[in-house]
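Participant: how would this look folded up:
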Amino acid sequence: MTITCFIRYQIDPFQRDAFRQYAENWGDIIPRCGGHLLGYFLPYEGTNDIAWGLIAFDSLAAYEAYRARLRTDPAAVENFAMAQARRFILREERTFTEVVGGTLGKPAHA
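Facilitator: The predicted structure is shown next:
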């Protein structure tokens, strides 16, 4: 079963570009450490202080192994330190979800 770690961030809306850089940095780090990066998302319209990151794993055990690799990856350590120093992430929540069969990636009908 594939699980997705759904990360909800409350960000400082005045540091949106800093969060964008933080998210872009994960683009190389997450796959290298074993996660399937589905994407990071910034608000476009509406609420301006909520962003999301979605990362898929084969299991919770795979997630735990990924977290252990993150702690020793120099680029990951640097990215975490940058976020902590600049304080653009005000709050972070993680929820683990499973996809409902037949509902993911369905294209619009023409």
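
Participant: From now on I want contacts and neighbour counts done on CA atoms only, so please keep to that.
Facilitator: OK.

Participant: Which secondary structure state does the spatially most central residue of the chain sit in?
Facilitator: In the chain, the C-alpha nearest the mean C-alpha coordinate belongs to residue 53, at 2.8 Å (CA atoms, centre = their mean). In three-state terms, and counting by DSSP: H, G, I helix; E, B strand; the rest coil, residue 53 is strand.

Participant: which ones are touching the spatially closest residue to it that is not a sequence neighbour?
Facilitator: Nearest non-adjacent residue to residue 53, counting by CA to CA, 6 or more residues apart in numbering: residue 40, 4.2 Å away. Contacts for residue 40 (CA atoms under 8 Å, 6 or more residues apart in numbering) come out as 23, 51, 52, 53, 54.

Participant: one more to line up against the first:
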Amino acid sequence: MITCFLKYTIDAQKIVEFETYGKMWIDLVNKYGGLHHGYLLPHEGANNIGYASFSFPSLADYEVYRNRMVSGPDCKKALDYAVQTKCIISYERSFMKPVFSGNKDKAKLPV
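Facilitator: Just a heads-up that it's a prediction; the model follows:
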């Protein structure tokens, strides 16, 4: 499994628009075979930083999604919305391998 982690710099005056954008992508990522883990909007602290993450079974599956979304009209609508509202200033994208289970099943932990 591979998780795409996004850090957004957003316009602090357009949090509502960024939330609308995020809700569009949650449905789209799930529709195109991924598992969206949601968006995190500013609440306390920095008022212009947001996060999102979603997973695909593999990087190859993510690439299939990226190729399919280019031609998806709903994807274009979401991208156009961000451009029109100017709610996103910039973003950073990283790919990570998630760890979802702890050591409770291990008899002895490493020292």
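
Participant: quick one on the thing from earlier: conserved subset of the contacts of residue 40 of the first structure in the second structure?
Facilitator: Shared with the second structure under both residues aligned by TM-score structural alignment, their matches' CA atoms under 8 Å, the contacts from the contacts of residue 40 of the first structure are 23, 51, 52, 53, 54.

Participant: what's the neighbour count on the last one?
Facilitator: Here the neighbour count serves as a burial measure; for residue 54 of the first structure (other CA atoms under 10 Å) it reads 19.

Participant: where exactly do the strands run in the first structure?
Facilitator: Under the criterion DSSP state E, strands of the first structure are mapped to 3-11, 36-41, 50-57, 89-97.

Participant: Next, format the ones you listed as TSV and append distance to residue 18 of the first structure.
Facilitator: Listed next are the strands of the first structure as TSV, based on distance: least, CA to CA, whole Å:
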stretch	distance to residue 18 of the first structure
strand 3-11	10
strand 36-41	13
strand 50-57	12
strand 89-97	9
